[in-house]
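Participant: quick check, what structure comes out for this input:
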Amino acid sequence: MPQVIGVDIGGTALKLGRFDAMGHCRAQLELTTPQPATPGAVATALLEGLEHLDPQRQASGIGVGVPGPADPAGRVARVAINLPGWRDVPLADWLEAQQERPVTIANDANCAALGERWLGAGQGVQDLLLLSLGTGVGGAVIMGGKLLTGRLGIATEPGLILLDPSGPPCNSGNHGSLEQHCSIAALKRLSGLEPAALAEHAAQQDHTALAHWQTYGRRLGMGIASLAYLLTPERVLLGGGIAGALPYFRPALEQELQQRLLPMFRQDMVILPCALGNGAGRTGAARLALDRLCPSGERSGKRHSPD
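Facilitator: Below you'll find the predicted structure:
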């Protein structure tokens, strides 16, 4: 049974896992992202991590999730607006030259969506929207069972859609993007607290904390409503560091959707937290490697829950 490696590049951590074709994780490793997280420094750290994770070269291919869009061929990281120096980085070529085995890359949120559909909360769903609520707001769309990436391979960056034209500036050049209202930094501007601390206050029925989560839920609901009118997803999956507080902002979120969406556009639409947690990205990157790099006869298309 073939094995592949899935890698998730994040602003604070590099997550690696070696998987078989049934989705079982045979080995895993997490490294601190070098700072500053320039392309060269990250590539060097990844090469060291790959040697530790798979010294016997059991994996036949590598999939990498990058924090931004990739080219359609899965070779070049086009841009990562929250990491320094990431513009048109030929990451797959760099890693292949040292690893001597095929590498393919994709947007990290796309990888997370693939992982959740393979082994997580998106199993059996043909049309889903995933939002990653963390340092930024990433996202991915699967329609008809396939990733929606557009003609340039960079479609579906939901965090960059407009929410409020007079809102805070975004690294994309936009103002008032969904990311600037629903990221960790946005929540800290609103409340002065990290998400975990704000959730702790809410758990103690602190009225101010609960009010902040209501505001957050309304803002997120506005963004999801706009996306739902375009995509009509069957399932909306929420991941990232803020998603753990879903019980505190779900009521306001769902109320916003009720008010803003015509019934036919929210018919059968379910909002769920991602099931794979911080492992979704590397799991989906492994699935990406299986799909792109391994001959179809060598892998199983069946989906199984992880051990």
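
Participant: drop to CA atoms for contacts and neighbour counts, all remaining ones
Facilitator: Will do.

Participant: all helices of the stretch 201-307 of the chain, in order?
Facilitator: Assigned by DSSP state H, counting those that start in this stretch, the stretch 201-307 of the chain shows helices spanning 207-231, 246-260, 280-293.

Participant: do you know which of those lies nearest Gly63?
Facilitator: Of all those, helix 280-293 sits nearest to Gly63, with 4.6 Å by CA to CA.

Participant: just checking, what packs against the closest one?
Facilitator: strand 3-9, strand 13-20, strand 61-66, strand 103-107, helix 108-119 (3 or more CA pairs under 8 Å, 6 or more residues apart in numbering; DSSP states H and E).

Participant: related to what we said a few turns ago, tell me which of the helices of the stretch 201-307 of the chain is the most buried.
Facilitator: helix 280-293 (a mean of 28; mean count of other CA atoms under 10 Å).

Participant: check contacts around Val137.
Facilitator: Shown in contact with Val137 (CA atoms under 8 Å, 6 or more residues apart in numbering): 131, 158-160, 178-179, 182-183.

Participant: do you know how far it is from Leu29?
Facilitator: 25 Å (CA to CA, to the nearest Å).

Participant: how about the helices of the stretch 201-307 of the chain in TSV, adding distance to Ser191?
Facilitator: Shown next, in TSV, are the helices of the stretch 201-307 of the chain (distance: least, CA to CA, whole Å):
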stretch	distance to Ser191
helix 207-231	6
helix 246-260	14
helix 280-293	28
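
Participant: to Gln98, which of these lies closest?
Facilitator: Nearest to Gln98 among the helices of the stretch 201-307 of the chain is helix 280-293 (17.4 Å), distances taken as CA to CA.

Participant: which residues are contacting that closest one?
Facilitator: 4-8, 15-19, 21, 23, 61-65, 102-106, 108-116, 118, 299.

Participant: starting at the chain centroid, how far to that helix?
Facilitator: Centroid separation for helix 280-293 versus its chain: 13 Å, with CA atoms, centre = their mean, to the nearest Å.

Participant: if we ignore the residues flanking it in sequence, what's nearest Gly17?
Facilitator: Gln28 (4.2 Å; CA to CA, 6 or more residues apart in numbering).

Participant: related to what we said a few turns ago, the helices and strands packed on helix 280-293 into CSV, with extra columns for mean neighbour count?
Facilitator: Listed next are the helices and strands packed on helix 280-293 as CSV, based on neighbours: other CA atoms under 10 Å:
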stretch, mean neighbour count
strand 3-9, 29
strand 13-20, 23
strand 61-66, 29
strand 103-107, 28
helix 108-119, 28
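
Participant: can you give me the strands for the stretch 51-200 of the chain?
Facilitator: Applying DSSP state E, counting those that start in this stretch to the stretch 51-200 of the chain gives strands spanning 61-66, 77-79, 87-89, 103-107, 128-133, 137-143, 146-147.

Participant: please give me the structure for this one as well, since I'd like to look at both together:
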Amino acid sequence: MLGLKVQDNADFGAEIIRKVRDYESLSRVELARVLGVAASTIGRHVDSLVAGGYFTETVEPTKEAGRPPTKLRPNPARGCFLGLDFYADMAFATAVDFAQRPIARRKISLKGNQGADSVMQQITDVLVDLQKETQLPLLSVGLAVPGRVDTRNGVAIRYVHVPGWENVPIAEQVGKTMKVPVFIENNIRTMALAERWFGEGQGCQELICLGVRYGVAAGVIRGGQLATGHQELGGEIRGWNCPVFDAKAEKWEWRPGATVEKAGSAGAAAARYAELKGSDTADLDAFLEAVEKEDEVALLVLREIAAVHGWVVSQMTQLIDPEIVVLAGPLTRLGSAYLEPVQSFALQFESDYHPGISIRISELGEFAGAVGAAALALEKWRPEDLG
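Facilitator: Down below sits the predicted model:
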């Protein structure tokens, strides 16, 4: 059963829209069955949604005898959702229509070193420009925010890479300009939503997305919903103590203070490569380019980083039991050179109870967080105009 009071029209309408999106199209009878409510109850609410322009309803051709089914589909022209993902020096924004089809996007450099006010002005400006390009009514905005966040109050708690970025009421400030509801989430968690709605995990009810940037965290989908935990710290694995793999000696070891973030982040990969090359500058792009050129030192470093990720995947899958695990972040640019060692190391830790899980590379690229933020916006939005 749905578990909602049917008289809560906005929530019930949102759940109807969510289910139709999940299945891409549903008849009224199918929808009633999926939600576990009476067809007569569904009929009244669907009528309101069709009248409000949220759904189109078309007769589907069929080879079977009898009356052909009438299917509900989200109406793309009903409005749009914006999603924005950012960190200290870059921002990515995307717009999707009501049928969750991408229609526009932006990528801009940020002046994070100039402080929180500068970042807020820049991300607000790009959202305004993007909304103008869509030429559709704006329904809500999702923000993929770096660092610790308070999603209930829409506050960005802390992000060390932007001066003054502490307790920023980001949802309120963006909402004043955009004039619509604004929802926020940690940027790695939004990647899990992106995979759930648009990527490798489309349609999955149980999913883990391991996001590796200059930080490391996991987004967890349970029962089709983002699982954030009691203190909104679900998936914050960056501080886990972890074993470290020495690729030269081909052995694992525990080192004091070794954490997933220190040993397995994209920044850690760049720093390790610089260390072995005798360079004073840790440059992630230089490391990635070296891997693509099959530089021996870069491949050694990649193996060490992939080992940590394989260990993390094995631990999380034994706890969560997902359908799939999706790897996201800049290392995915390396394709199978990155994926295959992660898969290999994860297999070293599998048990009889938890045989090897499907591990995949995200295909959403650098816009994964923005796409996830748009997914957050469409998932949290409620059709308040229902009677």
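
Participant: can you tell which of the helices of the stretch 201-307 of structure 1 is closest to Pro69 of structure 1?
Facilitator: So among these, helix 280-293 is nearest, using CA to CA, at 14.0 Å.

Participant: that closest one corresponds to what range in structure 2?
Facilitator: Under TM-score structural alignment, the match for helix 280-293 of structure 1 in structure 2 covers residues 368-381.

Participant: Leu347 of structure 2 -> structure 1?
Facilitator: Checking with TM-score structural alignment, Leu347 of structure 2 has Gln258 as its match.

Participant: relative to Leu47 of structure 1, how far out is its match?
Facilitator: Taking CA to CA, one finds Gln258 of structure 1 at 48 Å from Leu47 of structure 1.

Participant: just to revisit the earlier point, looking at structure 2, which of the contacts of Val137 of structure 1 hold up?
Facilitator: Retained in structure 2 by both residues aligned by TM-score structural alignment, their matches' CA atoms under 8 Å are the following of the contacts of Val137 of structure 1: 131, 158-159, 178-179, 182-183.

Participant: whichever strand or helix holds Ala45 of structure 1 corresponds to what range in structure 2?
Facilitator: Using DSSP states H and E, Ala45 of structure 1 sits in helix 39-53. Taken onto structure 2 by TM-score structural alignment, helix 39-53 of structure 1 occupies residues 116-130 there.

Participant: how much does the matching stretch stray from structure 1?
Facilitator: On superposition with structure 1, the mean distance recorded for stretch 116-130 of structure 2 (mean CA distance after the TM-score superposition for structure 1) is 1.6 Å.

Participant: buried stuff in stretch 251-266 of structure 2?
Facilitator: Going by neighbour count (16 or more other CA atoms under 10 Å), the buried part of stretch 251-266 of structure 2 is 258-266.

Participant: and if you look at stretch 26-40 of structure 1?
Facilitator: Those would be 28, 33-34, 37, 39, for stretch 26-40 of structure 1 by 16+ other CA under 10 Å.

Participant: quick one on the thing from earlier: nearest to Ala97 of structure 1, out of the helices of the stretch 201-307 of structure 1?
Facilitator: helix 280-293 (16.3 Å).

Participant: I'd like to check the angle between that closest one and strand 3-9, please.
Facilitator: Angle, helix 280-293 of structure 1 to strand 3-9, by axes from the mean of the first three to the mean of the last three CA atoms, to 10 degrees: 130 degrees.

Participant: residues contacting the residue nearest to Leu110 of structure 2 when sequence neighbours are not counted?
Facilitator: Nearest residue to Leu110 of structure 2, sequence neighbours excluded (CA to CA, 6+ apart): Asp89, at 4.3 Å. Residues counted as contacts of Asp89 of structure 2 (CA under 8 Å, 6+ apart) are 109-112.

Participant: counterpart of Ile105 of structure 1 over in structure 2?
Facilitator: Checking TM-score structural alignment: Ile105 of structure 1 goes with Ile184.

Participant: the helices of the stretch 201-307 of structure 1: which one's closest to Pro90 of structure 1?
Facilitator: helix 280-293 (17.0 Å).

Participant: mean per-residue distance, that closest one to structure 2?
Facilitator: So helix 280-293 of structure 1 averages 1.5 Å relative to structure 2 (mean CA distance after the TM-score superposition for structure 1).

Participant: ok, now which ones touch the closest residue to Val291 of structure 2 other than its chain neighbours?
Facilitator: Nearest non-adjacent residue to Val291 of structure 2, counting by CA to CA, 6+ apart: Ala298, 5.2 Å away. Residues in contact with Ala298 of structure 2 (CA under 8 Å, 6+ apart) are 273, 287-288, 290-291.

Participant: same question, Gln28 of structure 1
Facilitator: 15-18, 53.

Participant: measure stretch 236-247 of structure 1 end to end?
Facilitator: Terminal residues of stretch 236-247 of structure 1 lie 15 Å apart, using CA to CA.

Participant: gap between the nearest residue in space to Ser109 of structure 2 that is not next to it in sequence and Val155 of structure 2?
Facilitator: Computed as CA to CA, 6+ apart, the closest residue to Ser109 of structure 2 that is not its neighbour in sequence is Met90, at 4.5 Å. As judged by CA to CA, Met90 of structure 2 and Val155 of structure 2 stand 20 Å apart.

Participant: who touches Asn153 of structure 2 in this structure?
Facilitator: Pro169.

Participant: what about Leu14 of structure 1, distance to Val7 of structure 1?
Facilitator: Counting by CA to CA, the gap from Leu14 of structure 1 to Val7 of structure 1 is 7 Å.

Participant: before we move on, back to that, distance to Gln267 of structure 1 for the strands of the stretch 51-200 of structure 1 - can I get that in JSON lines?
Facilitator: Shown next, in JSON lines, are the strands of the stretch 51-200 of structure 1 (distance: least, CA to CA, whole Å):
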{"stretch": "strand 61-66", "distance to Gln267 of structure 1": "32"}
{"stretch": "strand 77-79", "distance to Gln267 of structure 1": "36"}
{"stretch": "strand 87-89", "distance to Gln267 of structure 1": "40"}
{"stretch": "strand 103-107", "distance to Gln267 of structure 1": "29"}
{"stretch": "strand 128-133", "distance to Gln267 of structure 1": "13"}
{"stretch": "strand 137-143", "distance to Gln267 of structure 1": "16"}
{"stretch": "strand 146-147", "distance to Gln267 of structure 1": "21"}
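
Participant: which one of those lies closest to Glu254 of structure 1?
Facilitator: strand 128-133 (15.4 Å).

Participant: run through the residues that contact whichever residue in structure 1 pairs up with Ala93 of structure 2.
Facilitator: Using TM-score structural alignment as the criterion, the counterpart of Ala93 of structure 2 in structure 1 is Leu16. By CA under 8 Å, 6+ apart, the contact list for Leu16 of structure 1 reads 5-8, 28-30, 49-50, 53, 282.
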